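1. The sequence and its predicted three-dimensional model are supplied below.
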Amino acid sequence: MTTSSAMDFDYIVVGAGTAGCLLANRLSANPANRVLLLEAGGEDNYHWIHIPVGYLYCIGNPRTDWCYKTKADPGLNGRELGYPRGRVLGGCSSINGMIYMRGQSADYDSWMAEGNPGWGWNDVLPLFKGMEDHHAGANEFHGAGGEWRVERARLSWEILDSFRDAAEQAGIAPVNDFNKGDNEGSDYFEVNQRSGWRWNASKAFLRPIKHRRNLTVMTGARTTHLEFSGRRVTGVAFIKDGHKHIATAHKEVVMACGAIGSAQILQASGIGAASLLNPLGIPVVHDLPGVGQNLQDHLQLRMVYRIEGAKTLNMMANSLWGKAMIGLQYALTRSGPMSMAPSQLGVFAKSSPAQSRANVEYHVQPLSLEKFGEPLHDFPAFTASVCNLRPTSRGHVRITSPDTNQAPEILCNYLSTAEDRQVAADSIRLTRRIVGQSALAKYKPHEIKPGMVGDTDEALANAAGNIGTTIFHPVGTCKMGHDDMSVVDSSLRVHGIEGLRVADASIMPTITSGNTNSPTLMIAEKAAQMILAG
């Protein structure tokens, strides 16, 4: 394999996903900065990326997804899970559920309280607003004219409206905005779409500036490792078109490969726990044991209810006539089921009165299926997926080979703490209480999953292990902080290494209380400001 070393830049951004697209935009705004953006995947020119329902054809597709698998998880009663991660320009914003969610103000205030100045809610809110183009215009909590488009959902469903009424009967009030710092309540999700099309980070931040002469974007470029001079990162080695290349960064390299990819490349480069790297024959540049630790994810419990007397996608999509009508509606109006995010109705609640703030999130869907990637059921049903927003279980990402083309070991350790098992049990009880309200009685809901298991904490936690699955929100594997397991400081510089930062969801010390895509953009925005400030 031949090597080329003729590429010199000021900044190299590794990963053109959600964070990388924004970083490339901001770092190349000054024509004096020469910026290289590397992406292992391809262009985002696959038509299913842009049609909202196309996530069904992007997840599990090697054209757009790394197609990771988790290790068999004891908390899931020994089950493995598919673990999608975007492998295309735009990254996960090209294959995700398009839900716009910031989390809760207390999430960010807790980051700051842990010794990370500048990361409190009052610090990050202006960053969210500055990049936003909100359908309602600018106000105290939202921005207009930014790149990140936020719109209302383009359809509603009778069964979801009734679920919202039932939630209110159960004590969970409707709200009209999840993104003001306290998201407790129910509403249809706002989505990252423009006029019925997916709005990904590539469209928002990269396409408008790809003409810049000081920006080089390389797709199909898989990073193999970082280059060093002592403990200073000097560049990146990558493979493109079967040839090895080395690009030099005179100022900084910024990792933006997400909670899986950033940890994997750091470890493959000799930054990580020596006990992991030595047996693999990887020279240890810096023994940093926190790399790949602290993996957190939202485990969703997909509770399925068969119903009568209401329209659901199950029946619409299970006939040729129904599919034709769905396609025609989208073609003519950019609305209907093809325009919808995977989940439409959101409910944030306390799983029990002991919780101080909303700690579970529902994604309620007018459809049901055995598991993701399988056909919809042939009977009318809805799914009430409920996830623990602040799990205490922690997993890891560990390379098994120096070759970054080999998937790392991913173990989430779901439901491994007593607290998480209690929240899971309480979440099933809460769902049953909502579904038992009079607002849903006319549909005669019958629980299919998990089914009528016993009501003890142990039985319900075991049932959660049977039906639980990822909601695609891995974070935390390069956590920000100053304890023994932290990887970056509050400026996102990697501890003990010069010329290297991490700027993606992996730096979250604790996961945000909601969907993680837009918080990842905020992290990249803040990182860009700090990098440019020197």
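-> Cool, the structure landed. Source: prediction; values computed, not measured. Residues are numbered from 1 along each chain as shown.

2. From here on, just use CA atoms for contacts and neighbour counts.
-> Will do.

3. Wait, K251 touches D8, no?
-> No: if you go by C-alpha atoms under 8 Å, K251 and D8 don't touch, sitting 10.6 Å apart.

4. Comparing these two, which residue is more hemmed in?
-> The neighbour count for K251 versus D8, taken as other C-alpha atoms under 10 Å, is higher for K251 (19 against 16).

5. Quick one: classify the residue positioned nearest the centre of the chain as helix, strand or coil.
-> Residue closest to the average C-alpha location in the chain (C-alpha atoms, centre = their mean): H473, at 4.0 Å. Put simply, H473 is coil when judged by DSSP: H, G, I helix; E, B strand; the rest coil.

6. ok now do it, which residues does it touch?
-> Taking C-alpha atoms under 8 Å, 6 or more residues apart in numbering, we find H473 in contact with 296-298, 515-516.

7. ok, these vs W321, which is closest?
-> Distance to W321 across the contacts of H473 (C-alpha to C-alpha) is lowest for N515, with 34.4 Å.

8. thinking again about what came up before, taking the contacts of H473 as a set, which two sit the farthest apart in space?
-> Pairwise distances across the contacts of H473 peak at 12.7 Å for Q296 and N515 (criterion: C-alpha to C-alpha).

9. could you pull out the helices for the chain?
-> Under the criterion DSSP state H, the chain contains helices at 18-27, 47-50, 55-58, 105-113, 121-131, 158-169, 201, 258-268, 274-277, 313-316, 320-333, 418-435, 457-467, 517-533.

10. can I get those helices in CSV with mean neighbour count and distance to N77?
-> Listed next are these as CSV, based on neighbours: other C-alpha atoms under 10 Å; distance: least, C-alpha to C-alpha, whole Å:
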stretch, mean neighbour count, distance to N77
helix 18-27, 28, 33
helix 47-50, 18, 33
helix 55-58, 19, 26
helix 105-113, 19, 30
helix 121-131, 19, 38
helix 158-169, 20, 30
helix 201, 29, 36
helix 258-268, 27, 23
helix 274-277, 18, 27
helix 313-316, 20, 29
helix 320-333, 14, 37
helix 418-435, 20, 13
helix 457-467, 20, 6
helix 517-533, 21, 29
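
11. Alongside the first one, take a look at this:
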Amino acid sequence: MAFSRLIILSAFYSAAYAGSWTEPFEYDYIIVGGGTAGCVLANRLSANPSISVALIEAGPTVFNDSRVLSVSPGGPAWNTELDWQYTTTPQVYANNSTLLYHAGRDLGGSSTLNGMVYLRPTADEVDSWSALGNPGLTWDNLLPYFKKSEHLQLPTEPEALLDTSYEASFHGFNGPVKVGWGNDLNTTGYGRALNSSWQSLGFSWNLDPNSGDTAGLGLFPLEKDTVVNIRSDSARSYVLPVISRPNLHAFTNTTALDVNLDGVGAHHGPRKAVVAKGVNVILPSGKKQFLRSKREVILSAGTYRTPGLLERSGVGNPSVLRNMSVTLKVNLPGVGAHLQDQWLLNVIVNPNFTLESLTIGWNARPLTASLTAADVFEDDLDTVAAQLYKDIPSYARILSEASGGAISVQAQEQILRLRADTFFKKGVAIGAMIFQVFGGNHWVTLPLSTGTVHSSSDPSRPNLNPNFMQLPWDIMVMQRLSQIQRKIFASPEVQAALGPSATVEILPGYSNVPANASLAQWTAFYRASLAPVWHAVGSAGMRRRDWGGVVDTKFRVYGVQGLRIADASVIPLELNGNPTSTIYALAEKAAEDILADCEIGKGKPWS
């Protein structure tokens, strides 16, 4: 009976809405989006039985769906009803190609269909967020939240246990999200050949890429329950264990339309404060319903959808809202204006692989490699650094213009200088590689190119423009990464480990991109062959308001009382690692901030 509490809301409304639902549509907290962050918030905020929580999710529950339970990185849920299947606008710097974006459309969000990689950013890049107007937001202050969410599992078989590589002090062992390695971990053969080739190029082994330094070759834990060998997604980790709570109401298959904002300036007299009063939704029956918030609304709809919810509610760039015929309530130009994502190139040297062999290899050898600017540019480092600092003013003008002026040239210059300092003065990783049975892929982890995402006439199809290959810096770094990965796959020991069919590079292929290819030749190939990494962040960034920020360090939306955002959209800049681990940590922090500000009996947080 307890299990039905979470599910019945969807089933009930699907049948019909006849007014027989007697409970009031009023909650202390309303969370919009049951994805990676939303499930964390639902769990933590409802832990106090005196606090009522509504969780709104457009998709269904998938606790027993085999496509979600699978530990395959090949995307069993991709291109199904559990996938939003977004498409980008034509990419003007990449042959006007339109690219597919996978994103989870179910309770658990993209944690139900991603590659299950648990990999954090570097300490220095998190520390740099403070300079964006986030005092106190540092690696040391965020690390406890990483650990709070994590439950690191280790193999029980001695041979597999010997293959693990981690530093225990950086990990949590009692959190909700099970991550780790199973008894199928086996880095012999291909893994050891890779490490030997890697170190022959002068690069190092990284004992633990989750320790705040990602540089080097190392093992990443997988987001899976290694005991039963199933994916450990956000809903399974945070919602399933607490579905019996009577104060937690999950509205699945329910679409949020906008946030109801009260207090827009009157025609006469002083302007009133803008306050979030609740959320307008469409129930599975098709009926429109207003859910009233007694305390706060928290948007957790993700990088692609949160900006649109703000814009349809009247919060955003005046010019964008004007084109949408939406009345401006809060002037916040940074909404949707600083989206960043990574793009990759696949390198295929072994055509003899299947989805099954890919899944086995992914779980047995979860190897990742990251390279710093010094690794990538070697003797050219000083020349390259000087050129980038020289290019910053022109890059800033390009980015400001692309944002429609939402972020000033001056602000963009400061952000770019901060970024360059992390490259050259802090030595953070700027590129990453994955190695698997087919070969691997690589990407620029900290691109400077910046895109946008805004609402469209169809809220489920946002205008998504990552602006891939917008700035020359990203292309130059990518060329060096391509050359390095080519060297690794050309080494005799790696070819021997992959088998006799791995002696010829199929993609890119030397007939397409010769060994001595120029930057122009590589650029032409990238334009025709790139693919998104689906690590988009920053569309409602946590930064200074005059630098295009949307939320402050406590996740509060500037200019609106009772409204917060907690999802990947608040991550202020693209980051190393994979975003999921950071989303979990930020959501844990957001829940703590919300509860600290809104203790029961002390009124609204903004009273």
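-> Good, I have the coordinates. As the structure is a prediction and not an experimental result, all values here were calculated from the model.

12. what residues are up against I12 of the first structure?
-> I12 of the first structure neighbours (C-alpha under 8 Å, 6+ apart): 35-38, 235-236, 248-249, 252-254.

13. tell me the contacts of the residue mapped onto S529 of the second structure from the first structure?
-> Aligned by TM-score structural alignment, S529 of the second structure pairs with I467 of the first structure. For I467 of the first structure, the contact set (C-alpha under 8 Å, 6+ apart) comprises 76, 301-303, 449-450.

14. cool, D83 of the second structure as well?
-> Here D83 of the second structure is in contact with 77, 102-105 (criterion: C-alpha under 8 Å, 6+ apart).

15. Repeat the analysis, applying 10 Å as the threshold.
-> Shown in contact with D83 of the second structure (C-alpha atoms under 10 Å, 6 or more residues apart in numbering): 59, 75, 77, 101-106, 109-110, 112-113.

16. Please apply the same query to N253 of the second structure.
-> By C-alpha under 10 Å, 6+ apart, the neighbours of N253 of the second structure are 9-11, 13-14, 56-61, 105-107, 282-285.

17. Translate it into the numbering of the first structure.
-> Match for N253 of the second structure (TM-score structural alignment): G220.

18. picking that back up, between the contacts of H473 of the first structure, which is nearest G496 of the first structure?
-> The closest of the contacts of H473 of the first structure to G496 of the first structure turns out to be Q296 (C-alpha to C-alpha; 24.2 Å).

19. follow-up on the earlier one: give me the common contacts of K251 and D8 of the first structure.
-> Listed as contacting both K251 of the first structure and D8 by C-alpha under 10 Å, 6+ apart are 34, 235.

20. Tabulate the helices of the first structure (CSV), appending distance to K69 of the first structure.
-> Formatted as CSV, these follow (distance: least, C-alpha to C-alpha, whole Å):
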stretch, distance to K69 of the first structure
helix 18-27, 21
helix 47-50, 22
helix 55-58, 16
helix 105-113, 29
helix 121-131, 32
helix 158-169, 32
helix 201, 25
helix 258-268, 11
helix 274-277, 20
helix 313-316, 28
helix 320-333, 31
helix 418-435, 22
helix 457-467, 17
helix 517-533, 21
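
21. Out of those helices, the one nearest A144 of the first structure is which?
-> helix 121-131 (7.6 Å).

22. so where in the second structure does that closest one end up aligned?
-> Using TM-score structural alignment, helix 121-131 of the first structure pairs with 139-149 in the second structure.

23. Could you pull up the average distance between that stretch and the first structure after superposition?
-> On superposition with the first structure, the mean distance recorded for stretch 139-149 of the second structure (mean C-alpha distance after the TM-score superposition for the first structure) is 0.9 Å.

24. Please list the outside residues in contact with that stretch.
-> Outside stretch 139-149 of the second structure, the residues touching it (C-alpha under 10 Å, 6+ apart) are 40, 120-129, 136, 150, 169-178, 210-212, 237-238, 581-590, 592.

25. quick one: the equivalent of N441 of the second structure over in the first structure from A259 of the first structure, how far?
-> Using TM-score structural alignment, the partner of N441 of the second structure in the first structure is S385. In this view, S385 of the first structure and A259 of the first structure are 23 Å apart by C-alpha to C-alpha, to the nearest Å.

26. do the same with V285 of the first structure
-> 21 Å.

27. Please apply the same query to R232 of the first structure.
-> 22 Å.

28. list the buried ones in stretch 553-561 of the second structure?
-> 553-561 (16 or more other C-alpha atoms under 10 Å).

29. Output those residues as TSV; include the columns distance to R480 of the second structure.
-> Below are those laid out as TSV (distance: C-alpha to C-alpha, whole Å):
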residue	distance to R480 of the second structure
T553	36
K554	39
F555	37
R556	40
V557	40
Y558	41
G559	44
V560	45
Q561	47
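
30. if we take those residues, which one ends up nearest to R231 of the second structure?
-> Nearest to R231 of the second structure among those is F555, at 28.8 Å by C-alpha to C-alpha.

31. Alignment lookup: L113 of the second structure to the first structure.
-> Using TM-score structural alignment, L113 of the second structure pairs with I95 in the first structure.
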